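In: based on what follows, work out the 3D shape:
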Amino acid sequence: MTRPLRDAPQFYLTSPTPCPYLPGREERKVFTHLVGARARDLNDVLSQGGFRRSQSIAYRPACETCRACISVRIVVADFRPSRTFRKILSHNSDLIGEALPPQPRSEHYSLFRGYLDDRHPDGGMATMSALDFAMMVEDTHVETSLIEYRRRSPDSGFTGRGQGDLFAFALTDRLSDGLSMVYSVYDPALEARSLGTFMVLEHVERARKLGLPYVYLGYWVEGSPKMAYKARFLPQERLMPQGWERVG
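Out: From the prediction side, this is the model:
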């Protein structure tokens, strides 16, 4: 009897559940575990193939009758902020992002809780406790950062750190070819700042400085208001059946 390779990933298929993006449809996902010494390399390969990470799980949609979820990544070298994007960058020029180890604190959970209660009160994360949140941040076997956004201080140019209240944060993986924005949170009371868009723009500049060609945004779903914003970041590549195709 042939034994499977010990380090070969095993893939599993979930049962159908209601689709969170398109009403009246069901979703299924294929997933595998990201653990052990090869987790980082596996996350790289799977991300390039359209998978996303959640804690120590990599998953992608595997719906039987729908292919609406499309992986998108921004082409960093050719990205130029539009007039609207430049205004958002200017409006948030008093903020600075600092990459920290994935170690959650009470202020992170407080911001996360307020964000969910305001923006996604009926979503799948609505009942997450502080312990659940800590596991979401800490349970990783790949290179992950918690990028905080606070006001600039006179020393920020030297330290790279902000000060004062936490405005937003992003849980971000570093891949061999880009940055993958796993989850982003911001203070919903600061809607005028467009902090969600600002964090994406800041990640593009962060990737540019690191010499990385892409910023992975996850899935864009045409017809889903929740995902419509992702189509604004052009040029981008979308993963189609024949491979990554450039748009814009």
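In: make it CA atoms for all contacts and neighbour counts henceforth
Out: OK.
In: longest single helix anywhere in the chain?
Out: helix 195-210 (DSSP state H).
In: show me the contact partners of it.
Out: 74, 76-77, 81, 85, 88-89, 92, 97, 168, 170, 178-179, 184-186, 213-215 (CA atoms under 8 Å, 6 or more residues apart in numbering).
In: let's see this one next, to set against the first:
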Amino acid sequence: MRHTLPLAPQFYVTAPQPCPYLADRMERKLFTALQGDTAIALNDSLSKQGFRRSQNVLYRPSCTDCAACLSARINVEQFTPNKSQRRTLRRNEGLVRRTTSAWATEEQFDLFRRYLDSRHSDGGMADMDVFEFAAMVEETPIRTRVIEYADRETGNLVAVCLTDLLEDGTSMVYSFYDPHRRSDSLGTYVILDHIDIAREAGLPHVYLGYWVPGSVKMGYKSNFSGLEVFRGGAWEAFQGDEAYDAQLHPLSTDPIAEQVANISLPDLSHPVKRT
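Out: Down below sits the predicted model:
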């Protein structure tokens, strides 16, 4: 007997685990699988509703008593680089962008390991080996590219971003860079270049992942003009750090059944092909 996948996606909740952004808190995620011919349409739709992709999974924070994590994106039309960002662009004029398919290389992994060992040695990805890295890059059912940045003179790889192509923007899934070039602000530069990529492609947004008030790790995202955050079921222009509360509250998060009921699903009867 032939079995087919259910047309409507099934949603699940992870078990609570320590939050990587705010101390003494527990995180929980609402997630669904990305699979089959409907993956692209589902990813496009749920990305607009605050979800993020990790390999073949889409997830969104659904913590029991904390709603600090907010999905963030840059409105390309509303973005203007500030003085510091213009300096970052000038410092990195010697870099060249290379766009490839979602294929992992040893050079990428070497840079990835140096980045983790220097910046995130105690993080959840610290023990990733070359096979897990390859899976992170290559296991994608949607339109994904690897954006590499190399030194024009030496040819050395200095930064990489795993980037999804959405119908309304680019989504920066994960980026890493040479930790020894700290003064070059490569993390900021990669975001600035993705704004250019989106503008060149006529796409209105650059999705950055989550912004978390009170988190030093995520604070840099609020430095970009044109920032929007997903709050209360809709995107809104960023109001400034002081407008967002990272405090615990038992009524911060709706029940799971209510969250799922409020998710808008696309018409999955007309699959979109991956290119």
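In: superposed, what's their TM-score?
Out: These two chains, once laid on top of each other, score a TM-score of 0.93 by TM-score structural alignment, normalised by the length of the first structure; 236 aligned residues with a CA RMSD of 1.3 Å.
In: hang on, the earlier thing: to what extent does whatever helix or strand comes next after the longest helix of the first structure diverge from the second structure after superposition?
Out: Following helix 195-210 of the first structure in sequence order, the next helix or strand is strand 214-221 (DSSP states H and E). Here strand 214-221 of the first structure, set against the second structure after superposition, deviates by a mean of 0.3 Å using mean CA distance after the TM-score superposition for the first structure.
In: the longest helix of the first structure vs the second structure, mean deviation?
Out: Mean deviation for helix 195-210 of the first structure: 0.3 Å (mean CA distance after the TM-score superposition for the first structure).
In: can you give me the helices for the first structure?
Out: So, for the first structure - with DSSP H - the helices run 39-48, 83-91, 106-119, 130-138, 156-159, 195-210.
In: specify, as a residue range, where the fifth one falls in the second structure.
Out: Pointing back at helix 156-159 of the first structure there. With TM-score structural alignment applied, helix 156-159 of the first structure matches no range in the second structure.
In: now check the second structure for the residue matching E191 of the first structure.
Out: Using TM-score structural alignment as the criterion, E191 of the first structure maps onto R182 of the second structure.
In: residues contacting its match?
Out: By CA under 8 Å, 6+ apart, the contact set of R182 of the second structure is empty.
In: which of the contacts of helix 195-210 of the first structure are buried?
Out: Using 16 or more other CA atoms under 10 Å as the burial test, these include 74, 76, 85, 88-89, 92, 97, 168, 170, 178-179, 184-186, 213-215 as buried.
In: kindly list the longest strand within the first structure.
Out: Ranked by residue count, the top strand of the first structure under DSSP state E comes out as strand 162-175.
In: for it, packing partners?
Out: Judged by 3 or more CA pairs under 8 Å, 6 or more residues apart in numbering; DSSP states H and E, strand 162-175 of the first structure is in contact with helix 39-48, strand 95-100, helix 106-119, strand 144-152, strand 178-186.
In: so can I have TSV of those showing distance to P4 of the first structure?
Out: Below are those laid out as TSV (distance: least, CA to CA, whole Å):
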stretch	distance to P4 of the first structure
helix 39-48	17
strand 95-100	38
helix 106-119	41
strand 144-152	30
strand 178-186	31
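In: out of those, flag the one nearest P18 of the first structure.
Out: For P18 of the first structure, the closest of those is helix 106-119, at 19.3 Å, according to CA to CA.
In: quick one: buried residues of the closest one?
Out: 108-109, 111-117.
In: and for it, what are the contacting residues?
Out: In contact with helix 106-119 of the first structure (CA under 8 Å, 6+ apart) are residues 123, 125-126, 130, 133, 166, 168-169, 185-188.
In: from those, pick the one nearest R238 of the first structure.
Out: V185 (24.1 Å).
In: quick check: that closest one touching A168?
Out: Yes - using CA atoms under 8 Å, V185 of the first structure is in contact with A168, at 5.5 Å.
In: where's L165 of the second structure relative to L58 of the second structure, distance?
Out: L165 of the second structure sits 15 Å away from L58 of the second structure, going by CA to CA, to the nearest Å.
In: before we move on, what about S171 of the second structure?
Out: For S171 of the second structure, the distance to L58 of the second structure equals 13 Å [CA to CA].
In: what lines up against A104 of the second structure once you look at the first structure?
Out: Checking TM-score structural alignment: A104 of the second structure goes with P104.
In: which one is that match nearest to, not counting chain neighbours?
Out: A134 (6.0 Å; CA to CA, 6 or more residues apart in numbering).
In: what residues are up against K29 of the first structure?
Out: Neighbouring residues of K29 of the first structure by CA under 8 Å, 6+ apart: 13-15, 59-63.
In: with adjacent residues omitted, what lies nearest to it?
Out: P61 (4.4 Å).
In: can you get me a residue count around that neighbour?
Out: Residue neighbour count, defined by other CA atoms under 10 Å, stands at 21 for P61 of the first structure.
In: swap in the one 4 residues further on?
Out: The number of residues packed near T65 of the first structure is 9, by other CA under 10 Å.
In: if I look at it, how far off is R28 of the first structure?
Out: For T65 of the first structure, the distance to R28 of the first structure - CA to CA - is 10 Å.
In: ok, now which ones touch the residue mapped onto S222 of the second structure from the first structure?
Out: Using TM-score structural alignment, the equivalent of S222 of the second structure in the first structure is A231. Taking CA under 8 Å, 6+ apart, we find A231 of the first structure in contact with W220.
In: roughly how far does A231 of the first structure sit from Y186 of the first structure?
Out: 20 Å.
In: got it, and G248 of the first structure?
Out: 28 Å.
In: what do you get for E237 of the first structure?
Out: 26 Å.
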